[in-house]
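**Student:** after the sequence you'll find the predicted model.
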Amino acid sequence: MGQGTPGRVADVFAAARKEGRAVLVGYLPAGYPSVDGAIDALRAMVEAGVDIVELGLPYSDPTIDGPVIQEAVDAALRGGVTTADVLRTVEAVAATGAPTLVMTYWNPIERHGVERFAADLAAAGGAGTITPDLPPEEAGPWLEAAGRHGLDSVFLVAPSSSDARLRRVTGIASGFVYAASLMGVTGVRESVGAAAEGLVNRVRGVTDLPVAVGLGVRDGAQAATVAGFADGVIVGTALVGCLVDAERSGAGREAGIAAVRKLTADLAAGVRAGS
């Protein structure tokens, strides 16, 4: 597909803003329940209303992932998923037209080779990366490579982030800022805390980049609440849970994909109702 196209993520946020709504970002890991099964689930997610895809690159030490995502990632690794499989998944999902970001810890990028990873991701049609464990102070090599290949670099901030930290992170980020709604690992919550809205307001005080909130959203009602104060709503654990529950129960791949489609439709309605 050639070099990445800068601005695809920003264009999605701009279009949603014109529609008076928030953007829906949906996460699933590559390779679960299989490489092709993940591709089918991701396509279903896009068809049902996800605007931007966050594709997880399975890694053996996922420090911010909760038990549901860890279960799926562990299964993908046991199934032998590789970075090449992740890139093939990117290509298949990007072909839907939805900007596709790879959520990856730093070690897999470093092992693949920084320049090579950027080049391969762009060639697959990827829009960029979300790197939860890459400190901004050490991000220079990645930012340079990503810039050469037209890739966005999304970084995380948390309620504990100081104002100075927010300025540092937003000064190097592109696409959007990922605002973690709470401290801790990923997982659905009964409610998305008030700290999330406060964090969004603080981030907006230092940057014009869109701010998307993740960690905790489980259904359309919660998505509507977050869409009332954020530019984007990120959902991961609840969607992964659809696939995990289907595998655990023996219902199978198609049942899991149907559940992903149903939940995504509910979430998509939520971001439209809440903005």
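**Tutor:** Sure, I can see it.

**Student:** contacts, neighbours, all on C-alpha from now
**Tutor:** Will do.

**Student:** and stretch 52-66, how far from the chain's centre?
**Tutor:** Offset of stretch 52-66 from its chain centre (CA atoms, centre = their mean, to the nearest Å): 9 Å.

**Student:** what is the end-to-end distance of that stretch?
**Tutor:** With CA to CA, to the nearest Å applied, stretch 52-66 spans 22 Å between its terminal residues.

**Student:** show residues contacting that stretch.
**Tutor:** 9, 12, 23-31, 42, 46, 70, 73-74, 76-77, 81, 83, 86, 90, 98-105, 108, 130, 132, 184-187, 237 (CA atoms under 8 Å, 6 or more residues apart in numbering).

**Student:** out of the residues you listed, list just those in strands.
**Tutor:** 23-29, 100-103, 130 (DSSP state E).

**Student:** redo those as JSON lines? Include neighbour count and distance to Ala173.
**Tutor:** Formatted as JSON lines, those follow (neighbours: other CA atoms under 10 Å; distance: CA to CA, whole Å):
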{"residue": "Val23", "neighbour count": "29", "distance to Ala173": "18"}
{"residue": "Leu24", "neighbour count": "30", "distance to Ala173": "19"}
{"residue": "Val25", "neighbour count": "28", "distance to Ala173": "17"}
{"residue": "Gly26", "neighbour count": "27", "distance to Ala173": "20"}
{"residue": "Tyr27", "neighbour count": "25", "distance to Ala173": "19"}
{"residue": "Leu28", "neighbour count": "29", "distance to Ala173": "22"}
{"residue": "Pro29", "neighbour count": "27", "distance to Ala173": "23"}
{"residue": "Thr100", "neighbour count": "31", "distance to Ala173": "16"}
{"residue": "Leu101", "neighbour count": "28", "distance to Ala173": "14"}
{"residue": "Val102", "neighbour count": "25", "distance to Ala173": "15"}
{"residue": "Met103", "neighbour count": "21", "distance to Ala173": "14"}
{"residue": "Ile130", "neighbour count": "25", "distance to Ala173": "10"}
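
**Student:** for comparison:
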Amino acid sequence: MVRPPAGRGRKRRTGYGGRSVSKTAAAIDAAKAQGRTAFIGYLPGGYPDKQTSIDAAIALVNNGADVIEIGVPYSDPVMDGPVIQQATTEVLARGFRVDEVFEIVKAVTEATDAAVLVMTYYNIIDRMGAATFARRLAEAGGAGAITPDLIPDEAADWIAATEEYGLDRVFLSAPTSSPERAAMIASASRGFVYGVSLMGVTGARAEVSQAAAEVVAAAKSAGAERVCVGLGVSTRAHVEEIGSYADGAIVGTALVAALRDGGPEAVATLAAELSGKNLNPRND
């Protein structure tokens, strides 16, 4: 077993551009300081085209998102439900290039102050090379990456690359994670731990799984400083419920459906509703 670098009691090397502080953690902490749950929004990179995906991500930030996830389209998205699968299939069909993701991240980070993560299956990072992918993501202004199919004990190359370039790395903790596994995930993660609220694929659901609170509690007990919950989150009520026990709520499918049906304007409307900005406008 490869042990990841300890998250506590260890001096972190300064990464790309002198970055030693997690941009994602800072965004989540800023939301907490304002007395609210951090809102994390996911959109597929390049959907329905590159410029529209950039416009939609900027609309997300302008309407309350604290952290943005840009998904890297992939041919075998085992975690994604039908709405996201359809969107990424369309992107791949038009000849998507991984380079586009870095271009999208760069455009969003230049236009906003949000922490921008990429969400990608690890095969894409591995094919490019962990160090090269990390360097290019850092150069684009990205905060880090979520790797849903990578476990910490197989992540030595990625952990080393993210340390070198000062990037966040987000691992997933599930209802089935043992206490020992949860501790490893908490130690290896930087930024936050992604709490999977249920076993299955992404998709909007009527209720947040009752297991979500237990996943958060287990991750916190294992040493995670920040835990954000995703899968099945689609309404303001879900965000408020999650905020009672977690640091952030992650919304994907509902935003992708809004983009599909109404473009960036619909994303802006839904984001304002999810974040509560249309109820309590912020002056930031």
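**Tutor:** That came in fine, so what should we check first? Values in this document were obtained by computation on a predicted structure and should not be read as measured data.

**Student:** quick TM-score on the pair, please.
**Tutor:** Once superposed, the chains reach a TM-score of 0.92 (TM-score structural alignment, normalised by the length of structure 1), with 263 aligned residues with a CA RMSD of 1.6 Å.

**Student:** and Gly184 of structure 1, what's its match in structure 2?
**Tutor:** Residue pairing (TM-score structural alignment): Gly184 of structure 1 is matched to Gly200 of structure 2.

**Student:** just give the number of residues close to that match.
**Tutor:** 13 (other CA atoms under 10 Å).

**Student:** ok, now Asn280 of structure 2?
**Tutor:** 9.

**Student:** determine which two of the ones in strands among the contacts of stretch 52-66 of structure 1 are furthest apart.
**Tutor:** Val23 and Pro29 (19.8 Å; CA to CA).

**Student:** can you give me the strands for the stretch 51-200 of structure 1?
**Tutor:** For the stretch 51-200 of structure 1, strands defined by DSSP state E, counting those that start in this stretch occupy the ranges 52-56, 100-103, 128-130, 152-154, 156-157, 177-180.

**Student:** can you lay out the ones you listed as JSON lines showing distance to Gly2 of structure 1?
**Tutor:** Below are those laid out as JSON lines (distance: least, CA to CA, whole Å):
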{"stretch": "strand 52-56", "distance to Gly2 of structure 1": "19"}
{"stretch": "strand 100-103", "distance to Gly2 of structure 1": "15"}
{"stretch": "strand 128-130", "distance to Gly2 of structure 1": "14"}
{"stretch": "strand 152-154", "distance to Gly2 of structure 1": "16"}
{"stretch": "strand 156-157", "distance to Gly2 of structure 1": "28"}
{"stretch": "strand 177-180", "distance to Gly2 of structure 1": "26"}
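
**Student:** quick one: map Ala166 of structure 1 onto structure 2.
**Tutor:** Careful, residue 166 of structure 1 is Leu and not Ala. The alignment partner of Leu166 of structure 1 in structure 2, by TM-score structural alignment, is Ala182.

**Student:** swap that for Ile130 of structure 1, sorry
**Tutor:** Aligned partner of Ile130 of structure 1 by TM-score structural alignment: Ile146.

**Student:** got a list of what that match touches?
**Tutor:** So Ile146 of structure 2 contacts 117-120, 169-171 (CA under 8 Å, 6+ apart).

**Student:** how about Glu214 of structure 2?
**Tutor:** Counting by CA under 8 Å, 6+ apart, Glu214 of structure 2 touches Pro175.

**Student:** report the separation between the aligned partner of it in structure 1 and Gly232 of structure 1.
**Tutor:** Using TM-score structural alignment, the partner of Glu214 of structure 2 in structure 1 is Gly198. To Gly232 of structure 1, Gly198 of structure 1 is 15 Å away according to CA to CA.

**Student:** and what of Ala146 of structure 1?
**Tutor:** As judged by CA to CA, Ala146 of structure 1 and Gly232 of structure 1 stand 23 Å apart.
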